[in-house]
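In: sequence plus the predicted model coming up.
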Amino acid sequence: MSEQVYQPGKIEKKWQQIWEENDANKTNEDMAKPKYYTLEQFPYPSGEGLHMGHVRVYTIGDVIARFKRMKGYQVLHPMGADAFGLPAENAAIQRGVNPREWTLKNMERIRTEQKRLGVSYDWDRYVGTCLPDYYKWTQWLFLLFYERGLAYKKQAAVNWCPTCNTVLANEQVEDGKCWRCDSEVTKKELNQWFFKITDYAERLLQDLDQLDGWPDKVKMMQRNWIGKSEGAEVVFTVPTLNDKKISVFTTRPDTLYGVTYMVLAPEHPLVPQLIAGKENEQTILDFIEDLKKVNEITRTSTEEEKVGYFTGSYARHPLTGEDVPIWVANYVLMDYGTGAVMGVPAHDERDFLFAKKYNLPIKIVVQNQEGFPRSVEEMDGAFTEDGTLVHSDRFNGLPNREAIQTIAKYLEEIGKGKPTVSYRLRDWLISRQRYWGTPIPMVYCDTCGVVPVPVDQLPVLLPEDVIFNGKDNPLTTSESFVHTTCPKCGGHAHRETDTMDTFIDSSWYYFRYASPHEETKPFDSKQVNKWLPVDEYIGGIEHAVLHLLYSRFFTKVLYDAGLISFQEPFKSLLTQGMVLKDGAKMSKSKGNVVSPNEIIEKYGADTGRLFILFAAPPDRDLDWSDSGVEGSHRFLNRVWRMVQQNLETLTANPEVKVETDAEKELRRMINVTIKRVTEDIDLRNNFNTAISAIMEFVNKIHSYPEDGNKGLFKQAIETVVILLAPMTPHITEELWQMMGHDSSVHQQEWPTYNEEYLVLDEVEIAIQINGKIRGKMVVPTSSSKEEIEKLVLADERLNEWTQGKSIKKVIVVLGKLVNIVVG
């Protein structure tokens, strides 16, 4: 029989078709098996299709899913599309197409590309967030949040283009200008919808301790984003405004006596009253207007110059009764804390620099044991170490750490503040003034006010009669959508024209996969409680904060509503590194993009999969290498030829006998390789070292003598094919069939190893004289220290090594060496 050539294109198409026809990847609902839910973050269906980053994440997920099936689990491995979003709307404007048409076409393209990779998704569970049978339930969940007091509307600032007359997302603002018309972007207050994620801040923080399967760096990023700070609320008053209160949150109430000024955010609601009729009024108004063009990241950057103006008004210090000047400055934001900070320049570096710049007083209230700082003159920066309070009235002499609690409690006693906890986390702004998103199911009635759309009237469908002109919110152009009747009174009403942030769509999609065809509710709770939490969630580090935080928030709300029985959505999290080319992230502008389709056409999907798994551990960045791809292809060809050249043996049933040293060594390598590959995949997700172990094993098989036992030789090659199956599913399926097997290689039980066969019968050890290696010796692995010492001392080479010197000591390290100390 002539040897067949490895033709990946032909083989891969063949098996993809067979798998599809046979529903090979349909989820096994066998309740007797333990469950395993592996999930990769679903893609946005852009016009560019898949890139190598996608290939990496899908391949990693597929290896885990296939491995777990072979280990006897019932596996849920679904896929979908995160299909709403701004790019589709931009495409509608630029190309003159409807976003739905553009998105559905891209969804189909990506699904085709995913199938070409051989990923074992249960396509029957596919969900697209832009489809009415999905976003109907997104709207249902919004109403649940509203009923539970977690959805509300308030005024908030947005990016506004006065020329396009539209709200812009942050990514549409380039250097302070509109990406489309180049007009100066300003800030505008609009009434918008929010979710009260702050109600869950403490639970979101505390429950991070339960997530043992999450990388520490991701948990730290979430802790920092939530930003819990313990301190005190301090209330200053403004005598000239009828003692109106200005609340400040501080983590350092121990430095309260060191306050020499206050700073308000330019957007603070009291600023207009504080500057009215004052010398700086117009200057500050111009300053506020200019700041509308500057984003928050720039304003709070440590590199940005701190600019401020005195309002001409003063606040009353709650403890000293002194008048403290009130300033406005660019570095204080209304959305963080209370929009007001107290200036303690002696003990805060930013305040120190601001005070020096504007010649504001500096008052020392904390000194160390040496009495430093004694005076402002000897300070070249703020003193931020621990110490003892001075110039602090009744609290003088207290250690400052103790004074934090003492002064906070005193403020509470006199009604001028209280101990409190603050979070950096702000409520989630979910309104988007765009078309291609989930419509918010609320109407506004002149008689009834704000009215939720009844559940039986969902979904509120996106209309087709909209105008995409790059100006205004397209939904406002649809008369059929805007004008409706009130669900309460039947009178005239108008619909909410904001759509939801697309992060909402991705905050619950993994629930829908458990029962994607459920028609009466978002998901079947029984199925969700069976499959979730997700056992392994795989995706990029760029989603470490917002997507994961919002998903955790949704899960806790659904738990509180009694819909699910768990409080965290993802048990284990794998954040894969980026795919780089020449040390840089792949991008069209750099001209370093490698197309997955090109690799599949030239080498086959299995080669692409093998390289991307082998080139780096999954959590590290991977530098693309054309030679590495070719090396992976050569290895698969080598495995192919190994099977082809031994088909006579592989299709027969030779008896397994282990008698010779070569046979014992091959048996040992079979078991060692199974152990290494199993542990690398199951315990560490180290696919690169698993592949390395298989490559070493193939080398060992090639050195096996031709007269060795054929049964053991067959067992070794079958082991290679089975171990490679999760990583390279097409070639292994083809080889398994060639070897005479009727069932799929992916339905085989994962091989187990025998501990007894992992150990060598003999081991080579080094012999040292006074720590210097002089020779080697092969000894039985089972030998005791005493037996090895006898063997070494009986060696005829000993006299030559010691040259008549007396032996003082013999040190035996089992399995490694014997050191003879002579004198």
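Out: All right, it came through fine. Numbering: from 1, shown residues only.
In: C-alpha only now, for contacts and for neighbours.
Out: OK.
In: ok, then the element right after the helix or strand where G312 lies?
Out: G312 belongs to strand 308-316 when assigned by DSSP states H and E. Note on strand 308-316: by DSSP H and E, the next helix or strand toward the C-terminus is strand 323-329.
In: now do the buried residues in that following strand.
Out: Going by neighbour count (16 or more other C-alpha atoms under 10 Å), the buried part of strand 323-329 is 323-329.
In: contacting residues around the helix ranked longest in the chain?
Out: If you go by DSSP state H, the chain has its longest helix at helix 661-682. With contact meaning C-alpha atoms under 8 Å, 6 or more residues apart in numbering, helix 661-682 is reached by 64, 658, 686-687, 689-691, 693-694, 697, 700-701, 704-705, 708-709, 712, 716, 719, 723, 751-755, 757-760.
In: cutoff 7 Å now
Out: By C-alpha atoms under 7 Å, 6 or more residues apart in numbering, the surrounding residues in contact with helix 661-682 are 658, 686-687, 689-690, 693-694, 697, 704, 708-709, 716, 751-754, 757-758.
In: of those, buried ones?
Out: 658, 686-687, 689-690, 693-694, 697, 708-709, 716, 753, 757-758.
In: now the nearest residue to I288 once chain neighbours are set aside: which helix or strand?
Out: Distances taken as C-alpha to C-alpha, 6 or more residues apart in numbering place P266 nearest to I288, at 5.8 Å, with adjacent residues excluded. For P266, there is no helix or strand it lies in under DSSP H and E.
In: ok, and here's another one to check against it:
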Amino acid sequence: MSERKKPYPFDVFEPKWQQIWDERKTFKVNNPGEEGFDASKPKYYVLDMFPYPSGAGLHVGHPEGYTATDIVARFKRMNGFNVLHPMGWDSFGLPAEQYAIKTGQHPSVTTFRNIDNFRRQLKMLGFSYDWDREIATTDHEYVRWTQWIFLQLYNSYYNKELKKARPVSELEEQGLSREEIDQRRLAYVAEAAVNWSPDLGTVLANEEVEEWKSKGHRVERRPLRQWMLRITDYAERLIDELEPLDWPESIKLLQRNWIGKSEGAEVDFTLDGETITVYTTRPDTLFGATYMVLSPEHPLVDTVTTPEQKHAVEQYRAQCASKSDLERTDLSKEKTGVFTGAYAVNPVNGKQIPVWIADYVLMGYGTGAIMAVPAHDERDFAFAQVFGLPILQVVQPPSEDTDWRGFCGYEGSSVNSGFLTGLPTPEAKEKMILWLEENGKGRRKVNYKLRDWLFSRQRYWGEPFPIVWEDGRHRALPESELPVLQPDLDDFAPTGDPRGPLVKAAEWIAYTPTAHRETNTMPQWAGSCWYYLRYLDPANTERFVSREAEQYWMGSAGSPGGVDLYVGGTEHAVLHLLYARFWHKVLFDLGYLSTNEPFQKLVNQGLILGEDGQKMSKSRGNVVNPDDIVREYGADSLRLYEMFMGPLKDVKPWATKGVEGISRFLARVWRVAFRENQEGEWEINSKLVENAPEAGVLAVRKELHKTIKKVTEDINGMSFNTAIAKMMECTNAMTSADVVDVQDYDAFLTLLNPFAPHLTEEIHSRLQTAFPALAQTQLCQKSWPEWEEALLEENTVPMVIQVNGKLRDKLEVPKDISREELEKQALASAKVKTFLDGVTVRKVIVVPGRLVNIVAN
């Protein structure tokens, strides 16, 4: 197509309009207190999950969500809203650092070059972002406020009575020691079992392990001193406060499962003077506990292991160190373990049970120890079968047809369980908890699968902690010293030192002769936790966001609060959303924010696959570059095609042929307004007229008002594909008509503008000269058209015409047509007459509003 004449001159006018929008700042929106701010308008904050600017640039899957939000943003502006629609860059991270190490370029150079390319591509697609609000998490001012937020966590604790964060100064006033306060801070230091990659020289999150192992990097488990954030204090609120949010139920379920609330009991087993506490959701099965399992990392493993088993235990622990949590807990994998040689006492019956260690028990969940009831737990059952351990039934399923082996349901009743025998499971569970508490053997406990957030990374390309160490103790830097920036190192490659590559910057580390800086850096999550707040007031040097801007954009009167529409992929369904909600709640508790939740409405767009039906990737060679599509078909064609492929939430394969079809549709829209003369120039089509007689344009006008109603409802429902289909029907009606009123056509262009902004602005601009009655403004600044109910009413009905019960024709007839006139028109139909030659009409049957059947022989 690049060698052929374009069906309409998108290559000329698309760059022109992008320049106009840039120069005029068409989509800039003011904050309260700024000149030009209109307080009478309601607010609407529509947000994209901001991208990580990789060197590969955008592929055609990325603009899908951006196009959807842009349509909504343009639609809301036309409907009288102050619309905040920003864009920025999640620009720290391990991939940028690794690329810099390989190429020898500083990560700032490669990152900012990538940002320039991403920005160019987004502007090429005509997205209506307020570019004055652009941010990058690597900007020095942004780093300053990320570090400031960390200090708010460091200087706060969670008050369990009030169920909110409070300043640690309250603990100081209560006379608590420094050590006691440090143990209660929301940001604290602890020895933690981590995923350490000796090749990358850093800790990896559980979610990153498989990705980097697949690239050939080693990952092992080892204990390291780490900064942690006490997100577990917020577990209950993170679950309970999900309910009122307008999020997909599937995403809420993922969040709930990740937090993993459960109710049960802690049970104390004894072993040679030591107490081993386990957490169980099924204390009613305690009589069936036939062995105990400790995590390989449990602190009591060395204490309880007998000399005879020491070597075997050490070997097994070394094997476990190379496995990720996901590998260890995989249900399908063969169970492994080793006996410690020790026996613990079951508190409910005094029996001694063997103590094993096994990798399927994680130190990070519960207490790192379990009582194993193989009869009624799938993993325990598999383990017991491998090692020949006893399996004792203590729960009877409700049906005799159900095998008790592996039965875990709550519908059963206790058997072989002493004082619980015969009780239904819920009653047995409650009675056992009371027995444990009365006898000092345990206690009621609500537990969460959620672990505290491991917040340290041993990397160069991340935010340094605003912390110094002196005499083995940490303390916060004053806010006046923020931001703390990385030193300018030529060699920032990891050395394997668990303190990270910043240890190479000796002069930077030496804060004073007796104090040194923290050398770990923050994870990439830190910057992405709060970026939606910085968009509100990105140039503010006095505060991370002004109170006025935050209260307007996040908590306007009549609004449920928070971002009104947040669109992004399901890959961020758990951690990003969970971490952002946690930070938001802390800042809310401390009085810095006016809303309890950051994102009111969440929509996940589906993946766009390659033409081969596989996920787009360089390795598969199926990546489609939007630059190529725009060059061939124009930005508007790409935008419309991505919305026309199917429902936004669905996974869909790319097909370039489909872009061609959309391009032809836009060409038809263009040709309603223009025709090409003999000199190859576009001149206004004579079918466009002003003040046309209503009778001549009524059919088109009725179709237009149906389209206004349908497109309005579909944008509100984010059903963009069906809105486009309706606009195609309206275009066909205008193409077929002999006369089109220019005001009707301009109203149609207004409907199409959020989808195809370049084409519609160009047509509107050209028509303004010939038709001065049209709005002398950009189309995107017009008001959204309203439909007239009277024009939606149908005065005709379709009528099926049959001969001897077989369909022969369809007629469009007036609603109030008489029976006699209907018979007359049916018999006069040319198509019907061919079936009546040489036969006699015996009867005409009329079913009002539906059909006419002519009986003949």
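Out: Thanks, I have it. Keep in mind the model is a prediction, meaning the values are calculated, not measured.
In: need the TM-score between these chains.
Out: TM-score of the superposed chains, computed with TM-score structural alignment, normalised by the length of structure 1, equals 0.89; 786 aligned residues with a C-alpha RMSD of 3.2 Å.
In: how many neighbours does the residue nearest to I288 of structure 1 have?
Out: Using other C-alpha atoms under 10 Å, P266 of structure 1 has 28 neighbouring residues.
In: swap in L610 of structure 1?
Out: Neighbour tally, L610 of structure 1, other C-alpha under 10 Å: 24.
In: repeat that for I115 of structure 2.
Out: 22.
In: next: F42 of structure 1.
Out: 22.
In: ok, E289 of structure 1 next?
Out: Neighbours around E289 of structure 1, by other C-alpha under 10 Å: 15.
In: using the three-state scheme, assign it.
Out: Assigned by DSSP: H, G, I helix; E, B strand; the rest coil, the conformation of E289 of structure 1 is helix.
In: and for A232 of structure 1?
Out: strand.
In: and the alignment partner in structure 1 of D452 of structure 2, what does it touch?
Out: Mapped onto structure 1 by TM-score structural alignment, D452 of structure 2 lines up with D427. By C-alpha under 7 Å, 6+ apart, the contact set of D427 of structure 1 is 194-198.
In: picking that back up, let's have the buried residues of strand 323-329 of structure 1 in a markdown table, adding distance to P474 of structure 1.
Out: Formatted as a markdown table, the buried residues of strand 323-329 of structure 1 follow (distance: C-alpha to C-alpha, whole Å):
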| residue | distance to P474 of structure 1 |
| --- | --- |
| D323 | 52 |
| V324 | 50 |
| P325 | 47 |
| I326 | 44 |
| W327 | 42 |
| V328 | 38 |
| A329 | 37 |
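In: looking at those, which is nearest E385 of structure 1?
Out: V324 (25.0 Å; C-alpha to C-alpha).
In: how about the closest one, what's its match in structure 2?
Out: Going residue by residue (TM-score structural alignment), V324 of structure 1 aligns to I353.
In: in the stretch 501-650 of structure 1, which spans are helices?
Out: 502-505, 509-512, 525-531, 546-560, 596-602, 605-614, 626-644, 647-650 (DSSP state H, counting those that start in this stretch).
In: in structure 2, which residue range corresponds to the second one?
Out: Think helix 509-512 of structure 1. With TM-score structural alignment as the criterion, helix 509-512 of structure 1 aligns to 531-534.
In: can you give me the neighbour number for K154 of structure 1?
Out: So K154 of structure 1, with other C-alpha under 10 Å, has 11 neighbours.
In: likewise the one 10 residues further on?
Out: Per other C-alpha under 10 Å, the neighbour tally for C164 of structure 1 reads 18.
In: my guess is it is in a helix, correct?
Out: No: read with three-state DSSP, C164 of structure 1 is coil and lies in no helix.
In: for the residue lying closest to it once chain neighbours are set aside, what are its contacts?
Out: Closest residue in space to C164 of structure 1, ignoring its immediate chain neighbours: K471 at 4.5 Å, by C-alpha to C-alpha, 6+ apart. Going by C-alpha under 7 Å, 6+ apart, K471 of structure 1 touches 164-166.
In: what about K471 of structure 1, distance to R116 of structure 1?
Out: From K471 of structure 1 across to R116 of structure 1, the span is 40 Å (C-alpha to C-alpha, to the nearest Å).
In: average offset of the helix or strand containing I731 of structure 1 relative to structure 2?
Out: If you go by DSSP H and E, I731 of structure 1 is part of helix 729-738. Following the fit onto structure 2, the mean deviation recorded for helix 729-738 of structure 1 is 0.8 Å by mean C-alpha distance after the TM-score superposition for structure 1.
In: so what does the helix or strand just after that helix touch, helix or strand wise?
Out: Next helix or strand after helix 729-738 of structure 1 toward the C-terminus (DSSP H and E): strand 762-769. Where contact means 3 or more C-alpha pairs under 7 Å, 6 or more residues apart in numbering; DSSP states H and E, strand 762-769 of structure 1 is packed against strand 772-780, strand 817-822.
In: ok and strand 762-769 of structure 1 relative to strand 817-822, angle-wise?
Out: 20 degrees (axes from the mean of the first three to the mean of the last three C-alpha atoms, to 10 degrees).
In: how close does strand 762-769 of structure 1 sit to structure 2?
Out: Looks like 5.3 Å for strand 762-769 of structure 1 (mean C-alpha distance after the TM-score superposition for structure 1).
In: now the helices for the stretch 301-450 of structure 1?
Out: With helices called from DSSP H, counting those that start in this stretch, the stretch 301-450 of structure 1 shows them at 349-358, 400-413.
In: out of the ones you listed, which gets nearest to S565 of structure 1?
Out: Closest among the helices of the stretch 301-450 of structure 1, using C-alpha to C-alpha: helix 400-413, at 39.0 Å.
In: which bit of structure 2 covers the closest one?
Out: Under TM-score structural alignment, the match for helix 400-413 of structure 1 is residues 425-438.
In: what's whatever helix or strand K153 of structure 1 lives in packed up against?
Out: Per DSSP H and E: K153 of structure 1 is located in strand 151-161. If you count contacts as 3+ C-alpha pairs under 7 Å, 6+ apart, strand 151-161 of structure 1 packs onto strand 166-168, strand 186-195.
In: so how much does it differ from structure 2 once superposed?
Out: Mean for strand 151-161 of structure 1 is 1.8 Å (mean C-alpha distance after the TM-score superposition for structure 1).
In: now do the buried residues in that strand.
Out: Buried residues in strand 151-161 of structure 1 (16+ other C-alpha under 10 Å): 151, 158-161.
In: ok, the residue nearest in space to the middle of structure 1 - contacts?
Out: Closest residue to the average C-alpha location of structure 1: A544 at 3.0 Å, with C-alpha atoms, centre = their mean. Applying C-alpha under 7 Å, 6+ apart to A544 of structure 1 gives the contacts V218.
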